[in-house]
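Chemist: Model the structure of this input:
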Amino acid sequence: MGTIFLSEFVGSMLLLLLGGGVVANALLAKTKGNGQGFLFINWGWGLAVFAGVLASYASGGHINPAVTVGLLANGVDEMGGEPVSVGLVLVYFAGQLLGAMAGAGLMWLTYKKHFDTDTDPSLKLATFSTAPEIRSPFWNVLTEVVGTFVLVFVVIAAGKFTEHAGGEGPANLGWLGALGVALLVVAIGISLGGPTGYAINPTRDLGPRIMHAILPIPGKRDSDWGYAWVPVVGPLIGGVLAGLLALVLLP
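Modeler: Below is the predicted model:
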């Protein structure tokens, strides 16, 4: 299980270093990419997922608890070459959360001088975690459910596509599988990311939000813990629904 933890840790660290980095580049003052906009961020996150999935090959490239619970709901009996157990799932979650925290910390170090500038405190928070454009908890959760459902459902479908074409499942898609997930994340961001910023990953939001709370960032605001449950609960529900409905909708 140590290999699985390390794999998920490294993948999640790269995900948040690069994903958080593209947001910092777009939002923080005096960066080369300042003001580039949402599409720039969408592509940055997609490529961050690409790097994270490739680096976490040993564990199956989950780097997202919603993917892990979606596969469980879909009935997998092994993950990362290990039989499914409560302990194994907790190892996945721990690697994902701690890796996300480490990646957010590295992103902060990379952009530290820009975090030290006089920038809107809400923009500083936005480099770490998501926030809704219109705050309405039910609808914000629903948005995250829908976006994460698409992510996990298509990931499961990709595995079945490979099997139907004569392959051996999603673990053997190689870098083409990672590229496919990256493009899927870009598509979700472009199409469904407008209302909430599409966390679609509980640890992607929670880990960096914890880091925002504890890092010595000048002029920062509160970490908006009143909203923090939304990008955790919504993606977990979406992942479970995708896993269950895939049993019915994907032959």
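
Chemist: Only C-alpha atoms from now on, for both contacts and neighbour counts.
Modeler: Will do.

Chemist: how about stretch 133-152: buried residues?
Modeler: Neighbour counts using 16 or more other C-alpha atoms under 10 Å place 140-152 of stretch 133-152 among the buried residues.

Chemist: here's the other one to compare against:
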Amino acid sequence: MGSGSVLVWETLGTAILVLLGAGVVANTVLKDSLGNGGGWLLVNMGWGFAVFAGASLAAPSGAHLNPAVTLGLAVAGKVGWGLVPAYLAGQFVGAFLGAVLAWLAYKAQFDAHDEPANTRGIFCTAPTVPNVGWNLVTEVIGTFVLVIWILLSPGAKAAEDGVPQFGNSALGYAAVAFLVIGIGNSLGGPTGYAINPARDLGPRIAYAVLPIRGKADADWGYSWIPVAGPLTGGVLAALLYLALPV
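Modeler: Here you go, the predicted model:
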């Protein structure tokens, strides 16, 4: 698959991922939404199904939808480095577009919301206890689990074109959705489990530029952690994969 096709499919898949993911958070946060107060489990389930929807649509490109996955597969020798820029461009552009679409879908609820400063969490993550070192560790660990599963789950493999082929063909991309829900339930509490630089940075930029009444700042001081942590976790997973007798 050429770079142009990768760019198109990754943009589409990541846009759907973030549209549905940011959408479920908006549904629980905005007071005039039917899902208001739905809680953490609803958010995790929504993000899991968002992964399933986005990945299923982006299957022709391998549905990375995540720079940490792309980097991990490249380090592990499962995708050519020449395609990496197209993957990354599609992921970040798609994440921005998906965030804008989520805002449009909830525009009336954003306008009516009586605590506009708390809307940043609809778009991007933040720690419950700010601590640079430990927040970074949390993101590294969560992403490590995701990428090592992609590389090592029973019967799974990533072909040379970068397309993951999962051992449980009956589940397909639903298996990844279950994993994301599990990571969120188990490891998402400290930082909101970005585990994906595009999923956090693209919507954070969208939040910074969208005309949301009374919004908070984009918290750029924290923004590097959901980028550096997942990329580090993806590389560490790839290095472990290369070191194991697989």
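
Chemist: Got a TM-score for the pair?
Modeler: The TM-score (TM-score structural alignment, normalised by the length of the second structure) is 0.93; 238 aligned residues with a C-alpha RMSD of 1.6 Å.

Chemist: Sort out which of the buried residues of stretch 133-152 of the first structure are in helices and list them.
Modeler: 140-152 (DSSP state H).

Chemist: which residue in the first structure lines up with Trp134 of the second structure?
Modeler: Using TM-score structural alignment, the equivalent of Trp134 of the second structure in the first structure is Trp139.

Chemist: try Gly21 of the second structure
Modeler: In the first structure, the residue paired with Gly21 of the second structure is Gly19, using TM-score structural alignment.

Chemist: same thing with Leu57 of the second structure?
Modeler: Mapped onto the first structure by TM-score structural alignment, Leu57 of the second structure lines up with Ala55.

Chemist: Would you mind stating the distance between its match and Val154 of the first structure?
Modeler: According to C-alpha to C-alpha, to the nearest Å, Ala55 of the first structure and Val154 of the first structure sit 21 Å apart.

Chemist: Pull the contacting residues for the match of Leu57 of the second structure.
Modeler: Counting by C-alpha atoms under 8 Å, 6 or more residues apart in numbering, Ala55 of the first structure makes contact with 7, 10-11, 61.

Chemist: so which of the residues you listed is the most crowded?
Modeler: Gly11 (32 neighbours; other C-alpha atoms under 10 Å).

Chemist: what about that one, which helix or strand?
Modeler: Take DSSP states H and E as the rule and Gly11 of the first structure turns out to sit in helix 2-27.

Chemist: Next, the contact list for the match of Gly21 of the second structure, please.
Modeler: By C-alpha under 8 Å, 6+ apart, the contact list for Gly19 of the first structure reads 41, 44-45, 48-49.

Chemist: against the first structure, where does stretch 203-222 of the second structure fall?
Modeler: Residue span in the first structure matched to stretch 203-222 of the second structure, by TM-score structural alignment: 208-227.

Chemist: Give me the buried positions along that stretch.
Modeler: Of the residues in stretch 208-227 of the first structure, those buried (16+ other C-alpha under 10 Å) are 208-213, 217, 220, 223, 227.

Chemist: Sort out for me which of the residues you listed are in helices.
Modeler: Filtering these for helices - DSSP H - leaves 208-213.

Chemist: I'd like the residues you listed laid out as a markdown table, including distance to Gly95 of the first structure.
Modeler: Formatted as a markdown table, these follow (distance: C-alpha to C-alpha, whole Å):
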| residue | distance to Gly95 of the first structure |
| --- | --- |
| Pro208 | 14 |
| Arg209 | 16 |
| Ile210 | 15 |
| Met211 | 16 |
| His212 | 19 |
| Ala213 | 20 |
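
Chemist: Now do the strands in the second structure.
Modeler: 157-158, 164-165 (DSSP state E).

Chemist: Look up how far Gly226 of the first structure lies from Lys220 of the first structure.
Modeler: As defined by C-alpha to C-alpha, Lys220 of the first structure lies at a distance of 17 Å from Gly226 of the first structure.

Chemist: quick revisit: neighbour-wise, which of the contacts of Gly19 of the first structure leads?
Modeler: The most crowded member of these is Val49, carrying 30 neighbours; neighbours defined as other C-alpha under 10 Å.

Chemist: Now do the contacts for that residue.
Modeler: Going by C-alpha under 8 Å, 6+ apart, Val49 of the first structure touches 15, 19, 178, 181-182, 185.

Chemist: got the contacts of Gly19 of the first structure as a markdown table, with distance to Leu250 of the first structure columns?
Modeler: Below are those laid out as a markdown table (distance: C-alpha to C-alpha, whole Å):
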| residue | distance to Leu250 of the first structure |
| --- | --- |
| Ile41 | 31 |
| Gly44 | 30 |
| Trp45 | 28 |
| Ala48 | 28 |
| Val49 | 24 |
